[in-house]
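1. Dropping the sequence and predicted coords here.
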Amino acid sequence: MRIAMVTDAWTPQRNGVVRVLTALTATLKAMGHEIGVFEPGAFPTLPCPSYPEIPLALFPGARLAGLLEAFAPDAVHLATEGPLGWAGRGWCLERGLPFTTAYHTKFPDYVTARTGLPLDWSYAVMRRFHRPAAATLCPSPSVYRELRERGFPGAVEWSHGVDTDTFRPRGKGMFGLPRPVFLYVGRVAVEKNLPAFLDLDLPGSKLVVGDGPARAGLMRRYPEAHFHIVNGDDELARAYSDGDVFVFPSRTDTFGLVMLEALACGVPVAAFPVTGPRDVVDGAAVGVLSEDLAGAARAALAIAPDACRAHAARFSWGAVARQFLTRLRPFGPAAQKGAATTQAG
């Protein structure tokens, strides 16, 4: 199948959405599908306000239309709600073609955190974007329930995965810090709620691995914490493995792929009992969820690394990709082939 993946998030950006999409497209290609990725690198861009590391395509409608026509997809998936997502939506609607979308990020919560605009306004925009979609893929049961409650009728469940070949225990000592090492990996931005971690009274060391617009300010505010940037998945896996507990202070993530990557490296999780952590950790003896984040972090020290690794192994990218394919709404030759197969059966 020829699948058009339209996304405002792509390399060299470093975030969970990019990690999910690059892993998904690689898996789909390995399964024999042809994937066309339509991302900001093919367009003139401007920096995203308050987040200059993210480029936004500038007036992409006409160029994206030409690229999509040339690719001639059998199915279209709009992965993000940025300028490219809206342009892809318009292209499909003008031609009466079905498409799917995804809700990777709690964008309304981020807008409210950065601007103070009412949350309901942002959700109204998101409902408008997703309403015509044949399906809106939600990365966890919690997000699915939340979107259904907020009036997203096309919401469907979809999971995420982890590459357990890359993310595996690599041994301790990469940073040479006093133990125990309480670790955070991910974007360093206001919505990640990092002060809730860095303000904790914990023994040993606090380690933050990642980059983002809040990094410089947090480094000044918390000189006793350790901040590092790593390059490539191999180095990232070594960084995860050096932690004793992965502390995830975010209250706004839809899933939290970083928690799965930490678990695959044998590192237990401490987090608030909210969307994301509940879907990854709740019900499994691989982490502690509590409003007392310091208590959760200390308690997680007692969790066996082998249990964490075994739990992460349940989340394979093959299963994620197969579920993704069932959510697509093919048209043209692919749809006719599917209909013929159904009639023959």
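-> Nice, I can see it.
2. switch to C-alpha atoms for all contacts and neighbour counts from now on
-> OK.
3. So which residues make contact with stretch 238-247?
-> Applying Cα atoms under 8 Å, 6 or more residues apart in numbering, the external contacts of stretch 238-247 come out as 168-175, 179-185, 197, 209, 230, 259, 261-262, 265-271, 297, 300-301.
4. rerun at 7 Å
-> Applying Cα atoms under 7 Å, 6 or more residues apart in numbering, the contact partners of stretch 238-247 are 169-174, 180-184, 197, 262, 265-271, 297, 300-301.
5. Could you do stretch 285-304 as well?
-> With Cα under 7 Å, 6+ apart as the test, stretch 285-304 has contacts from 200-202, 244-245, 247, 268-273, 281, 307-308.
6. Show me which of the contacts of stretch 238-247 are buried.
-> Neighbour-count burial (16 or more other Cα atoms under 10 Å) applied to the contacts of stretch 238-247 gives 169-170, 172, 180-184, 197, 262, 265-271, 297, 300-301.
7. for this protein, what spans make up the strands?
-> Remark: strands assigned in the chain by DSSP state E are 2-6, 34-38, 45-48, 51-57, 75-78, 100-102, 135-138, 155-157, 181-185, 205-209, 226-228, 245-248, 269-271, 287-289.
8. Let me have these in TSV, adding distance to D120 as columns.
-> Output for the strands of the chain, formatted as TSV (distance: least, Cα to Cα, whole Å):
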stretch	distance to D120
strand 2-6	26
strand 34-38	30
strand 45-48	22
strand 51-57	22
strand 75-78	23
strand 100-102	19
strand 135-138	19
strand 155-157	18
strand 181-185	30
strand 205-209	32
strand 226-228	35
strand 245-248	26
strand 269-271	26
strand 287-289	28
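9. Which of the ones you listed sits closest to R329?
-> In terms of Cα to Cα, the element of the strands of the chain nearest to R329 is strand 75-78, at 6.1 Å.
10. list the helices and strands the closest one packs on?
-> Using 3 or more Cα pairs under 7 Å, 6 or more residues apart in numbering; DSSP states H and E, the elements in contact with strand 75-78 are strand 2-6, strand 100-102.
11. could I get these as TSV with mean neighbour count and distance to V162?
-> Compiled in TSV, the helices and strands packed on strand 75-78 are given as follows (neighbours: other Cα atoms under 10 Å; distance: least, Cα to Cα, whole Å):
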stretch	mean neighbour count	distance to V162
strand 2-6	23	20
strand 100-102	24	18
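12. Export those to CSV and append columns for distance to R238.
-> CSV is the format used below for those (distance: least, Cα to Cα, whole Å):
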stretch, distance to R238
strand 2-6, 31
strand 100-102, 31
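13. Comparison target below:
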Amino acid sequence: MPRLTIVTDAWHPQVNGVVRSIETTNRELQKMGVEVSMITPAPFRSAPMPTYPEIRLSLVTPSRIGRMLEEQQPDYIHIATEGPLGLMARRWCLKHKRAFSTTYHTRFPEYVAARLPVPLSWLYAYVRWFHNRGGGCMVATESLRRELAAQGLTNLSLWSRGIDTSLFYPREKTEKPFGLPRPIFMTVGRVAVEKNLPAFLDLDLPGSKVVVGDGPARADLQARYPDVHFTGMKHGEDLARAYAEADVFVFPSKTDTFGNTILEALASGVPVAGYPVTGPIDIIPSGSNAGAMDHNLQIACIAALQASPQAARRLAETYSWEAATQQFFDNVVEAKEQRRRRGLRQRFGIRPRDADSYQAPATE
């Protein structure tokens, strides 16, 4: 049975797409017969992240992460985040010449720059430094792969996402959900500055606007937009029922790398309105009747009212966690193979195209 260790700074009690993706992938990997160990913030002391106290940063030493990795004895190591745990695991892997893969889950440079006066060029230099030493960096969409390649990232591979269509599915709509008149324009996710929520909340739309989720910007936005209904955080069945009440799902973010909430809305039979940016343009094909995209978000929202709930559901059904997890594990295996090829090139000076078939000379 292959053994895999996943190192992630993003974990419970955080509620976001990164945590859900890792958690679901973990379950699917175990179904595939992969023995998964996790290194998460749970056993470590932590400090609140500046400007975003809901996210806590682990206080960890290289030696402790090293001991954990040595005890777990993984065949493969995947580093999911660029935080303290990811940094220490990366350091250990490089020191011990162990292959590892990484994931670019979030637009780390843009998120930091939105909160701190740090130039984007410096932040992208850090991202290149972090990811390019691994055997492979996974990204969620083709458009993001092109974008990061232009920023100098290498060994990029695709890892898509899936959706639980048995939880998120079309349901009978009530006449006045949340006590509000239709149509219901809804967004779901972390209520934070990077989600660009005012672009949605400022729109002049018929019916009602609903925000499902919580985060550091909620109190301010709730005060600024008293006519918008904020439900707070929802999970599981409550979240699925909320999705199914929407007439249009609005995705105002311009910085997400995928958009798991888009899949959840589509699976619920809810057409999506968004900007033509990474995430929406990758999930919703051009000409699809599952939603609408426009550089003018209001135009997209009104057009999405005429889109097809049935088309939305059919599109969601093409995304399975089983296929996404197989893609993930294939990338993990390939990252280790890339490390082997790189070692052969460095040791014996062979050309990249010969590394696949090269046999090292026998030793006494």
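-> Nice, thanks for sending it over. Here the structure is a predicted model, which means the values were calculated and not measured.
14. Drop anything exposed from the contacts of stretch 285-304 of the first structure.
-> Neighbour-count burial (16+ other Cα under 10 Å) applied to the contacts of stretch 285-304 of the first structure gives 202, 244-245, 247, 268-273, 281, 307-308.
15. Mind picking the two most distant members of these?
-> That would be L202 and A307, which, of those, are the farthest apart (Cα to Cα) at 23.6 Å.
16. for G207 of the second structure, what are its contacts?
-> For G207 of the second structure, the contacting residues are 181-184, by Cα under 7 Å, 6+ apart.
17. now, which of the residues you listed sits nearest I55 of the second structure?
-> I184 (30.7 Å).
18. And the aligned partner of D282 of the first structure in the second structure, how far from A312 of the second structure?
-> Following TM-score structural alignment, the counterpart assigned to D282 of the first structure within the second structure is P285. Distance of P285 of the second structure to A312 of the second structure, computed by Cα to Cα, to the nearest Å: 11 Å.
19. Same question for A125 of the second structure.
-> Applying Cα to Cα to A125 of the second structure and A312 of the second structure gives a distance of 39 Å.
20. In the second structure, what residue corresponds to V181 of the first structure?
-> Aligned counterpart of V181 of the first structure in the second structure: I184 (TM-score structural alignment).
21. Repeat that for G295 of the first structure.
-> That one, G295 of the first structure, aligns with I299 by TM-score structural alignment.
22. swap in E81 of the first structure?
-> Using TM-score structural alignment, the partner of E81 of the first structure in the second structure is E82.
23. Without its sequence neighbours, what residue ends up closest to its match?
-> Nearest-residue entry for E82 of the second structure: F130, 7.2 Å, with adjacent residues in sequence omitted and distances by Cα to Cα, 6 or more residues apart in numbering.
24. Tell me how many other residues crowd the one you found.
-> 19 (other Cα atoms under 10 Å).
25. Go ahead and confirm L183 of the first structure touches L207.
-> Yes: contact status for L183 of the first structure versus L207: in contact at 4.8 Å, counting by Cα atoms under 7 Å.
26. Per the alignment, E191 of the first structure pairs with which residue of the second structure?
-> If you follow E191 of the first structure across to the second structure using TM-score structural alignment, you land on E194.
27. ok, the closest residue to its match other than its chain neighbours to A192 of the second structure distance?
-> In space, and not counting its chain neighbours, E194 of the second structure is closest to Y111: 6.3 Å by Cα to Cα, 6+ apart. Look at Y111 of the second structure and A192 of the second structure: by Cα to Cα, they are 10 Å apart.
28. What of M88 of the second structure?
-> 28 Å.
29. Please say which of those two ends up with more neighbours.
-> M88 (20 against 16).
30. Next, count neighbours for W158 of the first structure.
-> Quick note: W158 of the first structure (other Cα under 10 Å) scores 19 neighbours.
31. That one touches S140, doesn't it?
-> Yes: using Cα under 7 Å, W158 of the first structure makes contact with S140 at a distance of 6.3 Å.
32. Tell me who's in contact with M219 of the first structure.
-> If you count contacts by Cα under 7 Å, 6+ apart, M219 of the first structure has none.
33. What residue in the second structure is paired with it?
-> Match for M219 of the first structure (TM-score structural alignment): Q222.
34. Look up how far K195 of the second structure lies from that match.
-> Noted for Q222 of the second structure: a distance of 15 Å to K195 of the second structure, by Cα to Cα.
35. Ok, D238 of the second structure next?
-> Applying Cα to Cα, the value for D238 of the second structure to K195 of the second structure is 22 Å.
36. neighbour-wise, which of those two wins?
-> With neighbours defined as other Cα under 10 Å, D238 of the second structure and K195 compare such that K195 has more, 18 against 10.
37. The closest residue to the more buried one other than its chain neighbours: neighbour count?
-> In space, and not counting its chain neighbours, K195 of the second structure is closest to S253: 4.6 Å by Cα to Cα, 6+ apart. Other residues within reach of S253 of the second structure, judged by other Cα under 10 Å, total 21.
38. mind listing what the residue in the first structure that S253 of the second structure lines up against touches?
-> Aligned counterpart of S253 of the second structure in the first structure: S250 (TM-score structural alignment). Contacts for S250 of the first structure (Cα under 7 Å, 6+ apart) come out as 191-193.
39. switch to 8 Å and redo it
-> 191-194, 271-272.
40. go on, L260 of the first structure?
-> 161-162, 280, 312.
41. Also S268 of the second structure?
-> Applying Cα under 8 Å, 6+ apart to S268 of the second structure gives the contacts 168-171, 240, 243-244, 312-313.
42. let's see it at 6 Å
-> Going by Cα atoms under 6 Å, 6 or more residues apart in numbering, S268 of the second structure touches 168-170, 244.
43. For those residues, give me JSON lines that also has distance to A292 of the second structure.
-> Output for those, formatted as JSON lines (distance: Cα to Cα, whole Å):
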{"residue": "F168", "distance to A292 of the second structure": "21"}
{"residue": "Y169", "distance to A292 of the second structure": "20"}
{"residue": "P170", "distance to A292 of the second structure": "19"}
{"residue": "A244", "distance to A292 of the second structure": "18"}
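44. Next one: the residue nearest to F248 of the first structure when sequence neighbours are not counted relative to G16 of the first structure, how far apart?
-> Counting by Cα to Cα, 6+ apart, A271 is the residue found nearest to F248 of the first structure once chain neighbours are left out, at 4.9 Å. Look at A271 of the first structure and G16 of the first structure: by Cα to Cα, they are 17 Å apart.
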